[in-house]
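S.K.: Next come a sequence and a model predicted from it.
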Amino acid sequence: MEFSGQVPRRRLGAQGPQVPVFGLGSWNTWDRMETDDAVELVRRAVGHGVNLFDVAHYNFGPHAENAVTDVIFGEVVREAGLSRDDYLLCGKLWLWDYPGSSFADQIDVSLERVGTDHADFVVAGDFVGDVDVRQVVTDVSELVRAGWFTAWGVNNWSAGDLRIAREFAAAEGMTPPVFAQLKYSLARRSVPEGEPYGELFADGLGLQASDVFEGGILVGKLHPQRKIGADPGGIRERIREAYPLVERVARKFEATPAQLAVAFCLTHPAAGNVLFGASRLSQLEDNLGALVLLERHGDELRREVAELWLDRDVVRPEASWGTDAPGEE
């Protein structure tokens, strides 16, 4: 399925920004591309209205990789001739070394590496250890007031901790988190579709789906050679084994596995945006075709992929990804 034209935009939460339904991630992406190819991909993406880029400084906790993907991204957008008003930048504030590594210091370094003076919004995560949620809200709100960015969300937080953050922000007149960036895919649904997050979504929280391809496994790269995301619930081998079913369902709709994976995420009623990595122009174009699949068969997708929900009764719906198995504390 081929898509032409501009991608639609949705609001990322009732109080969040208007964003394109697709955004391009940066982890292990820009540093795997030749500069000319990356420039062409960015130009083509922005030409379709895909102008949201999730860019982080990966040098904290398990991401202490000394990666330069953010530096490369900054060089690529400049080489592509984009002005800062041409794209939306979503940054990261890491909790791994917080508060020892302050958010103010983190955002200053991160933006300097990209080569800009502000982000449009940021994500605070991953949630680890004994984090003072109220202090996180206070510190992030200070950065909003200082003009570093205008909105924020979280990733890998439990629904309970996120509820505390939103209630505290409301009570204190601070800036609340307006969206959650969550692992969400054909195989991983327990947290985004569970009742605890469901209550937050009903209250206006937006969903930003990430890791939608399981590091490539859900699109046929069954044994990725690069580092990929965590495996809550230990179901990755089951996901590999289920890939033939992904192929069969995709063929039924005359679509590709990537299009099926992306279109499924957009059927979530709270989904404002789907993040994916694309290191080739052909991948971007393939993923854009998910919008055609969604338009033609959106009402049928969930029924056809019901068997692919593999973390049901394995990952607790109320959990953060650090406490993912039933009975774990």
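M.R.: Perfect, I can see it now.
S.K.: Going by C-alpha atoms from here, please, whenever you check contacts or count neighbours.
M.R.: Noted.
S.K.: what's near enough to touch the most centrally placed residue in the chain?
M.R.: Nearest to the mean C-alpha position of the chain, counting by C-alpha atoms, centre = their mean, stands residue 210 at 3.4 Å. Counting by C-alpha atoms under 8 Å, 6 or more residues apart in numbering, residue 210 touches 181, 182, 183, 184, 185, 274, 275, 276.
S.K.: Put this next to the first one:
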Amino acid sequence: MEYRRLGNTGLKVSALSYGAWTTFKTQADLKQAKEMIRACVDAGVNFFDNAEVYADGEAEVIMGQAIKELGLKRSDLVLSTKIFWGGPGPNDRGLSRKHVIEGTQAALSRLQTSYVDLLFCHRPDPDTPIEETVRAMNHCLDRGWALYWGTSEWSAEQIKQARAIAVRLGLQPPVMEQPEYNLFERHKVESDYAPLYDSEPGLGLTVWSPLASGILTGKYGGGGGGTAAPAGSRLSMEEHKAKLDSRAHHIAAAERLKPLAAELGCSPAQLALAWTLTNPRVSTTITGASKVEQVRDNMGALAVLPKLTPQLVQRLEHEIAQALVEAEQAK
């Protein structure tokens, strides 16, 4: 396993990590979760991502219990959670001081830990002043409930505002961001955040959906340019079915990965995951899996990374871009 610094911090996270989104409770029970976490740890993964909203908190419950039953050493792990959607009540969501503090305490209870290493604001909250959120996140740090705080899917301008407020108040600014990043979704990571990486305090990226909800695995191609969702796949789930037809152009473009993957002797998933890690700004790529076999296949991306020369990366990106243009023209 390769370990990378989280931005400019001294914390090191595994280049490939594992997240519980849409998996724990929904697709995997405690027994399966233990098997996948064990496979991740055996591969050198140390970062495990979660959120209060995942399976309405049950994903945190399963992860916490799995870690306990596996007897894993807490200091060997980097655990995260994200606060925003905590329940149906008017104060159970958002980034008010009340919800940040109560949501964090509830998450720690579900995870059976006294602290998380990373605490994220899961989305920006237009109803709460950023200063209130900055103060609340620092309260969590001061109490030892979290070691670092950051954001998820915030704009560069919102992160700049949070940083400026923290500096003015003598508080800790956000040091990491969790954006979507894959071959189809690149602008925020590669352009919008560009001014933030080298300025204090830097910005570590824990990127999500590197396989674009599984589309970049190539498993959704239905043949003849159609689409199909294999049983048990993410886009076969009721809450995600609507995405299938709306992303037909992405599904068609993903077919372009197959010849390149065959050339490199890897799976399309491994190729797409390795591509995210060619970006040195990415601290860790969060993988998702509902089966141990998928975990092991994902971990194989590290062996592909050294094969991705600048020329190969350029070729890969050109193939995807060309496929998207052709799909747009065919509409």
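M.R.: Received the coordinates, thanks. Owing to the predicted nature of the structure, the values given are computational and were not obtained by experimental measurement.
S.K.: Can you tell me what residue 198 of the second structure aligns to in the first structure?
M.R.: Per TM-score structural alignment, the equivalent position to residue 198 of the second structure in the first structure is residue 202.
S.K.: same question, residue 260 of the second structure
M.R.: Checking with TM-score structural alignment, residue 260 of the second structure has residue 249 as its match.
S.K.: okay, now that match: neighbour count?
M.R.: When neighbours are defined as other C-alpha atoms under 10 Å, residue 249 of the first structure has 17 of them.
S.K.: Can you tell me, leaving aside adjacent residues, what's nearest to it?
M.R.: Closest residue to residue 249 of the first structure apart from its sequence neighbours, by C-alpha to C-alpha, 6 or more residues apart in numbering: residue 304 at 6.8 Å.
S.K.: now that neighbour: how far from residue 186 of the first structure?
M.R.: Relative to residue 186 of the first structure, residue 304 of the first structure is positioned 11 Å away (C-alpha to C-alpha, to the nearest Å).
S.K.: between those two, who's got more neighbours?
M.R.: Legend: neighbour count by other C-alpha under 10 Å for residue 304 of the first structure and residue 186, higher for residue 186 (25 against 15).
S.K.: check which helix or strand covers the more buried one.
M.R.: Secondary structure assignment for residue 186 of the first structure, by DSSP states H and E: no helix or strand.
S.K.: tell me the contacts of it?
M.R.: Taking C-alpha under 8 Å, 6+ apart, we find residue 186 of the first structure in contact with 212, 261, 264, 265, 305, 308, 309.
S.K.: Just the buried ones from the residues you listed?
M.R.: Taking 16 or more other C-alpha atoms under 10 Å as the criterion, what is buried in the contacts of residue 186 of the first structure is 212, 261, 264, 265, 305, 308.
S.K.: ok, the residues you listed vs residue 167 of the first structure, which is closest?
M.R.: Nearest to residue 167 of the first structure among those, counting by C-alpha to C-alpha, is residue 265 at 27.3 Å.
S.K.: Wait, that closest one touches residue 185, no?
M.R.: Yes. Contact criterion C-alpha atoms under 8 Å: residue 265 of the first structure and residue 185 qualify, at 6.4 Å.
S.K.: Between those two, which contacts overlap?
M.R.: 209, 212.
S.K.: can you tell me which residue in the first structure aligns to residue 24 of the second structure?
M.R.: In the first structure, residue 24 of the second structure lands on residue 30 (TM-score structural alignment).
S.K.: if I look at its match, how far off is residue 97 of the first structure?
M.R.: For residue 30 of the first structure, the distance to residue 97 of the first structure - C-alpha to C-alpha - is 25 Å.
S.K.: More neighbours: which of these two?
M.R.: Set residue 30 of the first structure next to residue 97 and count neighbours by other C-alpha under 10 Å: residue 30 wins out with 25 against 12.
S.K.: my guess is that one meets residue 277, correct?
M.R.: No. Using C-alpha under 8 Å, residue 30 of the first structure is not in contact with residue 277; the gap is 9.1 Å.
S.K.: All the strands of the second structure, in order from the start?
M.R.: Here the second structure has its strands, by DSSP state E, at 3-5, 12-14, 16-19, 47-49, 78-83, 116-121, 146-151, 176-177, 204-207, 282-287.
S.K.: In JSON lines: those, plus distance to residue 253 of the second structure and mean neighbour count.
M.R.: Below are these laid out as JSON lines (distance: least, C-alpha to C-alpha, whole Å; neighbours: other C-alpha atoms under 10 Å):
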{"stretch": "strand 3-5", "distance to residue 253 of the second structure": "30", "mean neighbour count": "18"}
{"stretch": "strand 12-14", "distance to residue 253 of the second structure": "29", "mean neighbour count": "21"}
{"stretch": "strand 16-19", "distance to residue 253 of the second structure": "24", "mean neighbour count": "26"}
{"stretch": "strand 47-49", "distance to residue 253 of the second structure": "29", "mean neighbour count": "24"}
{"stretch": "strand 78-83", "distance to residue 253 of the second structure": "32", "mean neighbour count": "24"}
{"stretch": "strand 116-121", "distance to residue 253 of the second structure": "32", "mean neighbour count": "24"}
{"stretch": "strand 146-151", "distance to residue 253 of the second structure": "30", "mean neighbour count": "23"}
{"stretch": "strand 176-177", "distance to residue 253 of the second structure": "28", "mean neighbour count": "26"}
{"stretch": "strand 204-207", "distance to residue 253 of the second structure": "21", "mean neighbour count": "25"}
{"stretch": "strand 282-287", "distance to residue 253 of the second structure": "21", "mean neighbour count": "25"}
